[in-house]
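S.K.: Dropping the sequence and predicted coords here.
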Amino acid sequence: MILEIASLQVRPGQAAAFEAAFLQAQAIIASMPGYLGHELQRCLERDDHYMLLVRWRSVQDHEVGFRTSAEYQQWRALLHHFYDPFPTVLHYEAAAGPGLAPAPAGR
């Protein structure tokens, strides 16, 4: 499992409209192969700032399966006009935690 983390800065004054659009858009991402779950977090210290966390089976499920799909074009139409600047999106894998061995040194 990998975790996609997207740092989202929404245009000032557009938070309510963004959240309403996200309610629609989340059904799109949830229907994609390899999707395992997501959450949208609103920042308490920075107005109009969110973190989107999406769990995928693999990076390919996100980067190829979702981003090259027709469904992504719907996602994009619903959400991308809210962002300024465009989000930074990175992928993470577990390095340590309950039930996990530490990652090998030198990775």
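M.R.: The structure has been received and is ready for your questions.
S.K.: CA atoms for contacts and neighbours, from now on please.
M.R.: Fine.
S.K.: In this protein, where's the longest helix?
M.R.: In terms of residue count, the longest helix belonging to the chain (DSSP state H) is helix 15-30.
S.K.: contact partners of it?
M.R.: Helix 15-30 has contacts (Cα atoms under 8 Å, 6 or more residues apart in numbering) with 10, 35-37, 48, 66, 71-72, 74-75, 78-79, 82.
S.K.: one more structure, for comparison:
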Amino acid sequence: MILEVTILNIKAGLSDEFEINFQKAKKIISSIKGYILHQLKKCIEKENKHILLVNWETIEDHEIGFRKTGEYQEWKALLHHFNDPFSAVKAL
């Protein structure tokens, strides 16, 4: 199993809108082959910071099965414009 870890730095004042869009986006990621589960946590110390944890069956499911799909383009359109700076994704 692979754990994808992403620290999300959301632009000031947009956390609520981000969380609304994430409700739509989670339906996309959960439909992808190899997806196991995810958690989105909001930082209690820094207002505009979140952490996203996603469990995948394999590294290929994470890097290819999701990121090389049209569904990933939908995910990006819903969420990526909230990040500043863009978040680094790490697989453990």
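M.R.: Done, it's in. Because the structure is a prediction, the values reported are computed rather than measured.
S.K.: Pull out the buried residues from the contacts of helix 15-30 of the first structure.
M.R.: In the contacts of helix 15-30 of the first structure, burial by neighbour count holds for 10, 35-36, 48, 66, 71-72, 75, 78-79, 82, counting by 16 or more other Cα atoms under 10 Å.
S.K.: Among these, which ones are in strands?
M.R.: Judged by DSSP state E, the subset of those located in strands is 35-36.
S.K.: Using CSV, lay out the buried ones among the contacts of helix 15-30 of the first structure together with distance to Gln24 of the first structure.
M.R.: Listed next are these as CSV, based on distance: Cα to Cα, whole Å:
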residue, distance to Gln24 of the first structure
Val10, 17
Tyr35, 16
Leu36, 18
Asp48, 19
Phe66, 16
Glu71, 12
Tyr72, 13
Trp75, 9
Leu78, 8
Leu79, 10
Phe82, 14
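S.K.: Which of the buried ones among the contacts of helix 15-30 of the first structure fall within helices?
M.R.: Judged by DSSP H, these include 71-72, 75, 78-79 as members of helices.
S.K.: which two in those residues are spaced the farthest apart?
M.R.: Greatest spatial distance among those (Cα to Cα): Glu71 and Leu79, at 12.5 Å.
S.K.: Could you double-check that Tyr92 of the first structure sits in contact with Glu4?
M.R.: Yes: taking contacts as Cα atoms under 8 Å, Tyr92 of the first structure lies within contact range of Glu4: 6.4 Å.
S.K.: more crowded one of those two?
M.R.: Neighbour totals were compared for Tyr92 of the first structure and Glu4, and Glu4 leads with 19 against 12 (other Cα atoms under 10 Å).
S.K.: Report the contact partners of the more buried one.
M.R.: 52-56, 89-92.
S.K.: Mind checking which of these are buried?
M.R.: Buried subset of the contacts of Glu4 of the first structure (neighbour count, 16+ other Cα under 10 Å): 52-56, 91.
S.K.: quick check, nearest of those to Gln41 of the first structure?
M.R.: Leu52 (6.4 Å).
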